[in-house]
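Colleague: sharing a sequence plus its predicted fold:
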Amino acid sequence: MHVIVLGAGVVGITSAYYLARDGHQVTLVDRNPGAALEASYANGGQLSYSYVAPLADPGVWPKLVPWLLSPTSPVRFRPQLDPRQWRWCLQFLAACRGRCSAETTRHLLRLGHASRRLMHELLIREPGLDCAYAHSGKLVVYRDAAALENARRQVEFQQGLVADSDYRQEVLDSAACINREPALDGLRRKIVGGVHTPSEDSADCYRFSIGLLARMRAAAPENRCLFDTSIQGLRVRQGEIVGVETSAGLLQADAYLLASGCDSARLARPLGLALPIYPLKGYSLTAPISDPNAAPTLSVTDFQRKIVYARLDGQLRVAGIADIGGYSRAIAPQRLATLLAEARAAFPAAANYEQIEGWAGLRPATPSGRPILGHSPYRKLWLNVGHGALGFTLSLASGRALADLIGGQSPFVALDGFTLPGGPGKAGASAC
């Protein structure tokens, strides 16, 4: 079977990799000059299989006013003359309910732990995959007692959902956090505790994507990548996708997989598919580590600041922030300055902060935090979209499941809670 995969970020590439492994012919199409150059390029580097609680939860409500008013807020809303932005925000607020958040967590944990199994299998199958992988474990630190208590309840809730002998989470006090990660000593007086998850990993998403792409292309000579190729639309005839209109002309195949990140909503709209995807703009900086003893070994998340830290070989990756304000990928200097100030405060001697590489990318988010996976209402069109900040984490399970479905097999992991219900005009799996 010939499958055209639309989008060469980590989600599209993992899908293409598994399709090629299964013996399908794959054509990967992307508007960029190379692979993984948008949201996958310099993300946080964390593989958070167990820490998947969505942004949309009841704790958002008391934070709304500070988020709206503070220029250094970790989440910032910049209103646009775009009804889709306002619709997404209203749907997001509707998802900030305990029942919805718990249901989303349950589904994301299933997908996350499936990805964890696949990652470890992949590293055995592809031992030469060079992506700065580390079985680092993750420590989420909290700056106030109420947030830590909420985290404790979340840990207890998740323990009843995961049947995995390797999974455990431990709630620590401040001293125990510093004991687990001595590089956090500079924050000793500011953190009240944390949650340690030993089973989490870290890796460079860009290098991971490039490595899998090389293996996809090597699987068969007919597998190819069409870069610098803009995707203009999908051609439909009698409820079936019959081609993709691109700057290189009409492309045709036996099946089509939409994995175009934030652009997916635009491509689906003329079909009457209202995919509830809107960009959450995130930022990162990467700095060379100058003192390995002062840099974190664990993957660290500062919960209040919504900032993550990961060691990727000899570099420190610092990422975070969510700007809800349109499709521009331009780096806002003040947002990058916020990241830099937080990194200097948390790990002052860890890296050479005079030599940073700054980046901004658009995370394709649904209001609830659940991606949309599986068959569309149109024959031959499949969806692997809307992963938000968990694209790297969930990419393997999503890609494996879509390759299974396209090949007529039962998916590696159950996709209930992620599928698009009904026909054209439906809002999708984001609803709770």
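Modeller: In hand now; what should we look at? Numbers count the residues shown, from 1 in each chain.
Colleague: from here on, contacts and neighbour counts on C-alpha atoms
Modeller: Fine.
Colleague: now Ala349. Nearest residue, chain neighbours left out?
Modeller: Of all residues not flanking Ala349 in the chain, Ala294 sits nearest, at 5.8 Å (C-alpha to C-alpha, 6 or more residues apart in numbering).
Colleague: swap that for Tyr206, please
Modeller: Tyr41 (4.9 Å).
Colleague: name the element the one you found belongs to?
Modeller: Assessed by DSSP states H and E, Tyr41 sits outside every helix and strand.
Colleague: what of Arg217?
Modeller: Counting by DSSP H and E, Arg217 is part of helix 205-219.
Colleague: contact partners of that helix?
Modeller: The contact list for helix 205-219 (C-alpha atoms under 8 Å, 6 or more residues apart in numbering) reads 9-10, 13-14, 16-17, 20-21, 35-37, 40-43, 45, 129-132, 223-224, 392.
Colleague: tell me the buried residues in stretch 28-48?
Modeller: Of the residues in stretch 28-48, 28-32, 34-48 count as buried by neighbour count, 16 or more other C-alpha atoms under 10 Å.
Colleague: likewise stretch 312-320?
Modeller: Here stretch 312-320 shows 312, 315-320 as buried, counting by 16+ other C-alpha under 10 Å.
Colleague: which residues does it contact?
Modeller: 43-45, 74, 132-133, 202-204, 282-289, 295, 306-311, 339, 343, 351.
Colleague: again, but for stretch 77-97
Modeller: Everything outside stretch 77-97 that qualifies as a contact, by C-alpha under 8 Å, 6+ apart, is 56-61, 67-68, 101, 276-278, 323-326, 366-368, 431-432.
Colleague: from those, which ones fall inside strands?
Modeller: 278, 323-324 (DSSP state E).
Colleague: of the buried residues of stretch 312-320, which is the nearest to Ala151?
Modeller: Nearest to Ala151 out of the buried residues of stretch 312-320 is Gly320 (C-alpha to C-alpha; 19.3 Å).
Colleague: so that closest one: helix, strand or coil?
Modeller: Three-state assignment for Gly320 (DSSP: H, G, I helix; E, B strand; the rest coil): strand.
Colleague: and here is the other one:
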Amino acid sequence: MHVLILGAGVTGLATARALAEEGHAVTVLDAEPRVGQGASFANGGQLSYSYVAPFAGPGVIGKVPHWMLDPDGPLRFRPQADPGQWAWLIAFLRACNPATAELTTRRLLLLSYLSRDLMRELAAREGFDFAFAPAGKLVLQPDEAAMAGARRQMELQAKWGTEQRALSREECLALEPALGHIAHRIAGGIHTVSEDAGDCRMFCEGLAASLARSNAGVTFRLGLRATQIIRAEGRVRGVMTSQGVIEADAVVLALGVGARALARPLGLDLPVYPLKGYSLTLPIQRDDAAPRISVTDSAAKLVYARIGRRLRVAGMADVVGYSTAFEEKRLTSLVRQARAAFPEATDWRELNPWAGLRPATPTGLPILGRAPGMEGLYLNLGQGSLGFTLAMGSAAVLAAEIAGRAPPIPLDGFRMGSMP
């Protein structure tokens, strides 16, 4: 079967590998001239298999007013004349309840554990460098109330196989001495030893190079934009591009936030909207002053990951439309907070700022599987800030779906139309 994958980010490339291993001829199409240029380019770098609780949690609504008024706040909203934005926000607010958050977490853990096993197998087998490291992760809590909530979440996830431990402030500092400059802001933390870190863009480039030279039957059509999904006689037949039609037996939409526009003419209203995130990539100049373990500041919603000799700082979630422009206020805020945490890790002259659009669903569950009522069209999108984490598992689900096999995990909640 010839499968056309729209999107050469980490989700699309992982899907290409999974399908090629099953003997399909695969074409990967992307408007960018290189792979990994969208949300995969400079994300947080954390492979966060155990920390997947959705942004739409039961305590979020009460925090939104404070976040909106705080110039360093992790969330910002700018109203758009876009019905999709308002529909997404309404669905997001409806998902901010304990029952939905618990169900979403349980389902995401199943997918992330599958992804973890496949990622580690790939890292051991393929041999290309993407700064992969079994770093572990420490999620910092700012006060006793937050720590109590984190312990409850830890106990909940323990029922589903997550191994974590709660640490005091002193234990956090013993585990990661580089946190000394913000010790006064730490009440405790949750440590997960089984988390990894890596460079998502390097992963995309290494995986694409491996597929291109391995005679795997994967063709890359980069710098070419899909303008229309072609349907005839009740099924999808391929896509129209600026250079003509590319025919295929099946099409996989793995375009992130770009998928909505292509799906809409087919009558599919994908519940995906961009959450704009920001990052810095800093050269580490004092090894002992930069964290060795991946760190998440839960109050600021910032993540820190060591990627080789670089420190990746990432965070924030702006619901502001589709622009990828890096705004000066957000850059200033990110630098200020990172510099307070690890002031001597670098000289702060080389920042490498980046902004990208995370393709998020209201619940946080990605959309996987066959498009409803659309023979030959498959969906693999909506992973949000967990794109790198969930890529390998999502690809395995798609490969099983296209082959007509039972999926490796239950797809309740992941199929379009079945979300809570």
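Modeller: Sure, I can see it. Everything numeric in this text was worked out from a predicted model, so none of it was measured.
Colleague: what does the superposition give as a TM-score?
Modeller: Once superposed, chain against chain, the TM-score is 0.98 (TM-score structural alignment, normalised by the length of structure 2); 419 aligned residues with a C-alpha RMSD of 1.1 Å.
Colleague: could you flag which of the ones in strands among the contacts of stretch 77-97 of structure 1 are buried?
Modeller: 278, 323-324.
Colleague: what's the closest of those residues to Arg335 of structure 1?
Modeller: So of those, ranked by how close each gets to Arg335 of structure 1 (C-alpha to C-alpha), first place is Asp323, at 9.4 Å.
Colleague: how about the closest one, what's its partner in structure 2?
Modeller: The alignment partner of Asp323 of structure 1 in structure 2, by TM-score structural alignment, is Asp318.
Colleague: same thing with Gln169 of structure 1?
Modeller: Using TM-score structural alignment, Gln169 of structure 1 pairs with Gln164 in structure 2.
Colleague: these two touch, right, that match and Leu156?
Modeller: No. The criterion here is C-alpha atoms under 8 Å, and Gln164 of structure 2 misses it with Leu156 at 11.0 Å.
Colleague: more neighbours: which of these two?
Modeller: Gln164 (20 against 15; other C-alpha atoms under 10 Å).
Colleague: how about the more buried one: what's its closest non-neighbour residue?
Modeller: Thr192 (4.7 Å).
Colleague: same question for Pro177 of structure 2.
Modeller: Pro177 of structure 2's closest residue in space is Pro291 (C-alpha to C-alpha, 6+ apart), at 7.8 Å.
Colleague: count of residues packed around that neighbour?
Modeller: 22.
Colleague: with Asp117 of structure 2 instead?
Modeller: Asp117 of structure 2 - counted by other C-alpha under 10 Å - has 13 other residues nearby.
Colleague: against Val252 of structure 2, how distant is it?
Modeller: 23 Å (C-alpha to C-alpha, to the nearest Å).
Colleague: Arg107 of structure 2 now?
Modeller: Arg107 of structure 2 is 22 Å from Val252 of structure 2, by C-alpha to C-alpha.
Colleague: what about those two, which has more around it?
Modeller: Higher neighbour count among Arg107 of structure 2 and Val252: Val252, with 26 against 20, using other C-alpha under 10 Å.
Colleague: so what corresponds to that one in structure 1?
Modeller: Val252 of structure 2 maps onto Leu257 in structure 1, by TM-score structural alignment.
Colleague: let me know the secondary structure of its match.
Modeller: Once three-state DSSP is applied, Leu257 of structure 1 turns out strand.
Colleague: please pull up the equivalent of Leu411 of structure 2 in structure 1.
Modeller: By TM-score structural alignment, Leu411 of structure 2 lines up with Leu415.
Colleague: that match: what's it in contact with?
Modeller: Leu415 of structure 1 makes contact with 373-374, according to C-alpha under 8 Å, 6+ apart.
Colleague: pretty sure it is in a strand, no?
Modeller: No. Judged by three-state DSSP, Leu415 of structure 1 forms no part of a strand; its state is coil.
Colleague: how close does it sit to Gly399 of structure 1?
Modeller: Distance from Leu415 of structure 1 to Gly399 of structure 1, by C-alpha to C-alpha: 12 Å.
Colleague: same question, Gly98 of structure 1
Modeller: In terms of C-alpha to C-alpha, Gly98 of structure 1 sits 29 Å off from Gly399 of structure 1.
Colleague: more neighbours: which of those two?
Modeller: Using other C-alpha under 10 Å as the criterion, Gly98 of structure 1 and Gly399 rank with Gly399 on top: 27 against 13.
Colleague: which residue in structure 2 lines up with that one?
Modeller: Gly399 of structure 1 maps onto Ala395 in structure 2, by TM-score structural alignment.
Colleague: quick check: longest helix of structure 1.
Modeller: Using DSSP state H to define each element, structure 1 has its longest helix at helix 98-125.
Colleague: residue contacts, Ala187 of structure 2?
Modeller: Contact analysis of Ala187 of structure 2 by C-alpha under 8 Å, 6+ apart lists 140-144, 147, 168-169.
Colleague: please consider this matter closed, and thank you.
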